[in-house]
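Engineer: Predicted structure and sequence below. I'll ask about it afterward.
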Amino acid sequence: MFHSPFFISLKIALLATLLVVISGLFLAYKSLHWKKARKIMDIIFLLPMVLPPTVIGFFLLLFFSKQYPFGQFLDNVGIQIIFSWWGGVFASFIVAFPLMYRSVQSAMEQMDENLCLVARTLGMKEITIFWKIVIPNCIPGIVSGILLAFTRAFGEFGATIMVAGNIPGKTQTISMAIYSAMQSGDFQTAYIWVACILLFSTACILVMQYVTSYKWKKVEK
């Protein structure tokens, strides 16, 4: 059961989303303070949103290849990324990261900056301001970013198949299972997995809409 495409997709998406949340919150917050570097940061971090997934997979293959320093280092310590489910995690992370980064960045831009200024005059540390003021005031944007990133990672195909491959029971996600079923003419299996990913993604969007609307109603009161 745990080797089915659904659980492989879920495992990869959850780990990729965890990495996205940690890095996305930090980098989105820093981008608002590093004014001079922000344009460069935006270009680098948003580029995967417009690049074809196969191009992202190509660069990841080069990055983790044994022919390059980082890939050689991983090989020397016995870590295999290419053609493993960890390859799917990193591919999904790169593809989903821009959604989290931009959602959080937009939420932070709309927040009243005077709240942070007052907190600094009262002697609060930046880390305290981040957790006690910024995060609570940006919850709708953060939740939206998390759910968008998760659903994107859950359905990722192009970059994942290049880095992790399509190995049944190991790296075959739902998207790859659909592809394989269509290739073999097994339309019934393809319909089942398509319905599964549609229902799952729709549920995530409904949760995102509920959380966002609930928070806005709470503010209006």
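Structural biologist: Structure's in. What do you need? Numbering: from 1, shown residues only.
Engineer: going forward, measure contacts between C-alpha atoms and count neighbours the same way
Structural biologist: OK.
Engineer: Who are the contact partners of F58?
Structural biologist: By CA atoms under 8 Å, 6 or more residues apart in numbering, the contact set of F58 is A159, M162, V163.
Engineer: mind checking which helix or strand the spatially most central residue of the chain is in?
Structural biologist: With distances taken as CA atoms, centre = their mean, the residue of the chain nearest its centroid is A96 (3.2 Å). Assigned by DSSP states H and E, A96 belongs to helix 85-110.
Engineer: Following element in sequence after that helix, please.
Structural biologist: Next along from helix 85-110, by DSSP H and E: helix 113-121.
Engineer: re earlier: can you tell me which of the contacts of F58 are in helices?
Structural biologist: A159, M162, V163 (DSSP state H).
Engineer: tell me which of those is nearest to L147?
Structural biologist: A159 (19.8 Å; CA to CA).
Engineer: For the helix or strand hosting F70, buried residues please.
Structural biologist: Secondary structure assigned from DSSP H and E places F70 in helix 69-76. Of all the residues in helix 69-76, those buried under the rule 16 or more other CA atoms under 10 Å are G71, Q72.
Engineer: Second structure for comparison follows:
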Amino acid sequence: MLWVPAVVALALVVLPVVGLLTRSDLTRLPSLLVRPSSLSALRLSLETAALSTVACVLLGVPLAVVLARSRVPGIRFLRSVVLLPLVLPPVVGGLALLYLLGRKGFLGELIGWATGAQVPFTTAAVVIAQTFVAMPFLVVSLEGALRGAGDRYERIAATLGARPWTVFRRVTLPLLLPALGSGVVLSFARALGEFGATITFAGSLEDVTRTLPLEVYQQAEVDVDSAVALALLLIVVAVVVIALARPRALEGVRS
């Protein structure tokens, strides 16, 4: 009985991609993909997604540990706030970032006064927007792994005299490695496909903020064949990233 809904679910994922393939002009595909604007958007997408993934790891790992191990009052509320980008429409997140870091935002005014720089509509804004929407995926993966593993080994290490940093480095991090691999893949893939928060907070400036999803949207209004070709390219890149990285994460889980 499970085969019927399983086949329907698989069709729901696969058939739209088949629809793109049937709509694409394969004879024009190479020429469409090597356009300067397409290559620039692909390069910017890969660079910003990589940077935002690094930011997710640097910020998300400590946050996940705090959420999983802390017993302070209000931690459940903080957990809900951290996961808010998972359920918010990305454009709402983009507006929130704009009114925080924009020229009239309270933090944006402070940055402008101190440095004379503006954050919105820059490549840095793309990285911030991608980090905002992608980091919860990493935090969810890591927090779930930590809560499932429990804190027995960490407590034992502490009773043996290990300092907190030593416990984190020698016990907690090894426990996180399998989930970290999975979380990094999810974060990178989410950042690569980010659209709503990016276009709202960073705009769509060629060679500066126009990532591949924004280029697809731009081309859809003027050249459908080009938009379809770029959409297929984005799908291929995402599938390759997941196919290369996901098995390693699963191997860590099995071990």
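Structural biologist: Looks like it arrived, so ask away. None of the values given here were measured: they were computed from a predicted structure.
Engineer: returning to that earlier point: superpose on the second structure and give me the mean offset of the helix holding A96 of the first structure.
Structural biologist: Superposing on the second structure places helix 85-110 of the first structure at an average distance of 0.7 Å from its equivalents, by mean CA distance after the TM-score superposition for the first structure.
Engineer: whereabouts in the second structure does that helix align?
Structural biologist: Matched against the second structure by TM-score structural alignment, helix 85-110 of the first structure falls on residues 123-148.
Engineer: What of stretch 149-158 of the first structure?
Structural biologist: Going by TM-score structural alignment: stretch 149-158 of the first structure matches residues 187-196.
Engineer: Residues contacting that stretch, please?
Structural biologist: By CA under 8 Å, 6+ apart, the list of residues contacting stretch 187-196 of the second structure reads 45-46, 48-50, 52-53, 56, 89-91, 94, 130-131, 133-135, 137-138, 212-214, 234, 238, 241-242.
Engineer: Same question for stretch 171-187 of the first structure.
Structural biologist: 4-6, 8-9, 83-85, 88, 155-157, 161, 164-166, 189-191, 193-194, 197.
Engineer: ok so, going back, going by neighbour count, which residues in the helix holding A96 of the first structure are buried?
Structural biologist: Taking 16+ other CA under 10 Å as the criterion, helix 85-110 of the first structure shows 85-105, 107-108 as buried.
Engineer: same check, this time on stretch 106-122 of the first structure
Structural biologist: A107, M108, C116, A119.
Engineer: hmm, back to that, just the buried members of the contacts of stretch 171-187 of the first structure?
Structural biologist: 4-6, 8-9, 83-85, 88, 155-157, 161, 164-166, 190, 193-194, 197.
Engineer: one step back: quick one: terminal-to-terminal distance for the match of stretch 149-158 of the first structure?
Structural biologist: 16 Å (CA to CA, to the nearest Å).
Engineer: Measure how far that stretch is from the centre of its chain, please.
Structural biologist: From the chain centre to the centre of stretch 187-196 of the second structure is a distance of 5 Å (CA atoms, centre = their mean, to the nearest Å).
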